[in-house]
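Participant: Predicted coordinates and the sequence they were generated for:
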Amino acid sequence: MSEQTGDTATDTNKRPGWLARAGLMILVSSIIAVSAFATWTFLTRNDAPLPGVGTKQVIVPPREMPDFTLTSDSGQPLRLSDLRGTPVLLFFGFTHCPDVCPTTLGEFRQIKAKMGEKGEQARFVFISVDGSRDTPESLAAYLHAFDPAFIGLTGDEELVRTIGKDYYVYFERVTLGTATAAGENYTVDHTTYSYLIDADGRLRVIYPFQAPTQMIADDIKSLL
């Protein structure tokens, strides 16, 4: 009887730990589900074209994009219209991104290489969705690890959110835990499309994450 009582007491003491871990798993799963649903809702509500895996969405007719001004990684204001005269491949991300953003920038580097000498005639632009942490200096250091010619843009979160609506972009902070000495501990959930804008500032193609790099390189060269 005493052994059974001891086992029961031990199980009772363990139970709160298991419940806490189960609760944490449920919370994380809920955050992922809510983020995915919010992304889907935002995109469908705005009648966004949704390219599938390995495909692309060609915009017909090409859509002229509104001009905007953000701060470049050089610390100077840069307008989208300043890039007129050359194709632009654009992506929204953030420097603390653990996977999608570095993967996409690595693919941008491959795309430029596959274009050969013509790669220098295109602009590759990274717009931060985390203006609180992505300063011009941190953007410059981050992008230079991929290609010093890549352009980084950052600015006020609400301004970037307004700009992003024209590109069917969704992003939202997701808290990871308690704040640290460095500040709030969070990541940013965001859409993963890349956008090809022609030399006249018109949106021509939307690409899904990890679209074939040769396809994108050929599309850019066709606009030169």
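Facilitator: Thanks, I have the structure now. Quantities reported herein were computed from a predicted structural model and do not represent experimental measurements.
Participant: C-alpha only now, for contacts and for neighbours.
Facilitator: Fine.
Participant: how about the strands of this structure, start to end?
Facilitator: Along the chain, counting by DSSP state E, strands occupy 57-64, 69-72, 77-79, 88-93, 123-128, 151-154, 171-175, 186-190, 194-197, 202-207.
Participant: Okay, now stretch 92-103: how far is its last residue from its first?
Facilitator: End-to-end span of stretch 92-103 (CA to CA, to the nearest Å): 13 Å.
Participant: same thing with stretch 62-78?
Facilitator: 23 Å.
Participant: close enough to count as contact, Thr154 and Leu78?
Facilitator: No - counting by CA atoms under 8 Å, Thr154 sits too far from Leu78 to count as a contact (9.9 Å).
Participant: could you point out the longest helix in this protein?
Facilitator: helix 2-45 (DSSP state H).
Participant: just the angle between it and strand 186-190, please?
Facilitator: 40 degrees (axes from the mean of the first three to the mean of the last three CA atoms, to 10 degrees).
Participant: Compare Thr154 and Leu78 (neighbour count), which wins?
Facilitator: Taking neighbours as other CA atoms under 10 Å, Thr154 and Leu78 compare with Thr154 leading, 28 against 19.
Participant: Use this one as the comparison:
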Amino acid sequence: MNADPDQTPALCLLQRDGAVATVTLNRPAARNALNLPLLLQLVEALEDATDQGAGVLVLRASGPAFCAGADIRADDGTSIGQPGLRRRLIEQACDLIEAFPASVAAVQGPAVGGGWALAAAAVVTLAAPEATFRFPELRLGFLPPAATVRRMREAVGPALAFRLLAAGERFTADDLARLGLVDVTAAPDLDRRARDLVDQFAAAPADLMHKLRAALSG
């Protein structure tokens, strides 16, 4: 979703540069918490990038926080603990991110719940040293998205995945780097490093990247 002066506020921004799409969560005053308007714009931006033929994706966020997760204070008529629109949109956004031939999430600050799920859906997660990660879902009475559970299990095995998803513990970027889940990158270099990586990915044919990912996951 490109910036439009008639659309206020623009909670999610889409920029295209050749094969590279950059999607920015843009609700910094609320720590990019996922209310329905932001989620609807996020899904639309990811769908637009896909429809426009973007081969690689950068997912980033404005402000000091990457994403505070689902906005449980929002009065939008849904419950994050029950199957509902907001939960389905988080899962849809994760699936759209995962469907790109290659993707990089640039996490500059806290990534909580659905925010961590969005970052984990990317092929590569870059994290500033001050970034933190936490899944509070079980304490709030519901499970993380099923696709996120699968991705975590595949990445670190069932025992570690259980701890990451169930304890509600706050993990640092260094904690996750030791598990191979993130690449720690100095905050001033985060966007440049993300762009360097996607430019390298974009140099390869998209169909071969799809085949390589299928081979790796199979």
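Facilitator: Structure received. Quick caveat: nothing in here was measured; it's all calculated off a predicted structure.
Participant: Can you give me the TM-score here?
Facilitator: Scored against TM-score structural alignment, normalised by the length of the second structure, the superposed chains reach a TM-score of 0.23; 84 aligned residues with a CA RMSD of 5.7 Å.
Participant: about what we covered before: rebuild the strands of the first structure as a markdown table, extending it with distance to Ala217 of the first structure.
Facilitator: Shown next, in a markdown table, are these (distance: least, CA to CA, whole Å):
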| stretch | distance to Ala217 of the first structure |
| --- | --- |
| strand 57-64 | 15 |
| strand 69-72 | 24 |
| strand 77-79 | 24 |
| strand 88-93 | 10 |
| strand 123-128 | 12 |
| strand 151-154 | 18 |
| strand 171-175 | 27 |
| strand 186-190 | 24 |
| strand 194-197 | 10 |
| strand 202-207 | 12 |
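Participant: so which of these is the most packed in?
Facilitator: strand 151-154 (a mean of 27; mean count of other CA atoms under 10 Å).
Participant: packing partners for that strand?
Facilitator: strand 69-72, strand 123-128, helix 136-144 (3 or more CA pairs under 8 Å, 6 or more residues apart in numbering; DSSP states H and E).
Participant: Output those in JSON lines; the columns should cover distance to Phe171 of the first structure.
Facilitator: Compiled in JSON lines, these are given as follows (distance: least, CA to CA, whole Å):
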{"stretch": "strand 69-72", "distance to Phe171 of the first structure": "17"}
{"stretch": "strand 123-128", "distance to Phe171 of the first structure": "10"}
{"stretch": "helix 136-144", "distance to Phe171 of the first structure": "18"}
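Participant: what is in contact with Thr154 and Leu78 of the first structure at once?
Facilitator: Both Thr154 of the first structure and Leu78 are contacted by 70-72, under the criterion CA atoms under 8 Å, 6 or more residues apart in numbering.
Participant: sorry, back to before: which stretch among the helices and strands packed on strand 151-154 of the first structure comes nearest Ser222 of the first structure?
Facilitator: strand 123-128 (14.5 Å; CA to CA).
Participant: Kindly spell out which helices and strands sit in contact with that closest one.
Facilitator: strand 88-93, strand 151-154.
Participant: got those as a markdown table, with distance to His144 of the first structure columns?
Facilitator: Shown next, in a markdown table, are these (distance: least, CA to CA, whole Å):
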| stretch | distance to His144 of the first structure |
| --- | --- |
| strand 88-93 | 15 |
| strand 151-154 | 9 |
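Participant: Looking at those, which is nearest to Arg15 of the first structure?
Facilitator: Among those, if distance is taken as CA to CA, the winner is strand 88-93, at 40.9 Å.
Participant: Who are the packing partners of that closest one?
Facilitator: Using 3+ CA pairs under 8 Å, 6+ apart, strand 88-93 of the first structure sits against strand 123-128, strand 194-197.
Participant: Next, the angle from the longest one to strand 88-93.
Facilitator: Orientation check (the same axes, to 10 degrees): strand 123-128 of the first structure against strand 88-93 gives 20 degrees.
Participant: just checking, Lys112 of the first structure touches Ala217?
Facilitator: Yes - contact criterion CA under 8 Å: Lys112 of the first structure and Ala217 qualify, at 7.0 Å.
Participant: how much space between the closest residue to Gln92 of the second structure other than its chain neighbours and Ala155 of the second structure?
Facilitator: Among residues not flanking Gln92 of the second structure along the chain, Val43 sits closest, at 7.1 Å (CA to CA, 6 or more residues apart in numbering). Val43 of the second structure is 25 Å from Ala155 of the second structure, where distance means CA to CA.
Participant: Mind checking which of those two has more residues around it?
Facilitator: Neighbours were counted for Val43 of the second structure and for Ala155 using other CA under 10 Å; Val43 has more, 22 against 15.
Participant: any idea how far Glu137 of the second structure is from that one?
Facilitator: Distance from Val43 of the second structure to Glu137 of the second structure, counting by CA to CA: 22 Å.
Participant: Nothing else from me, thank you.
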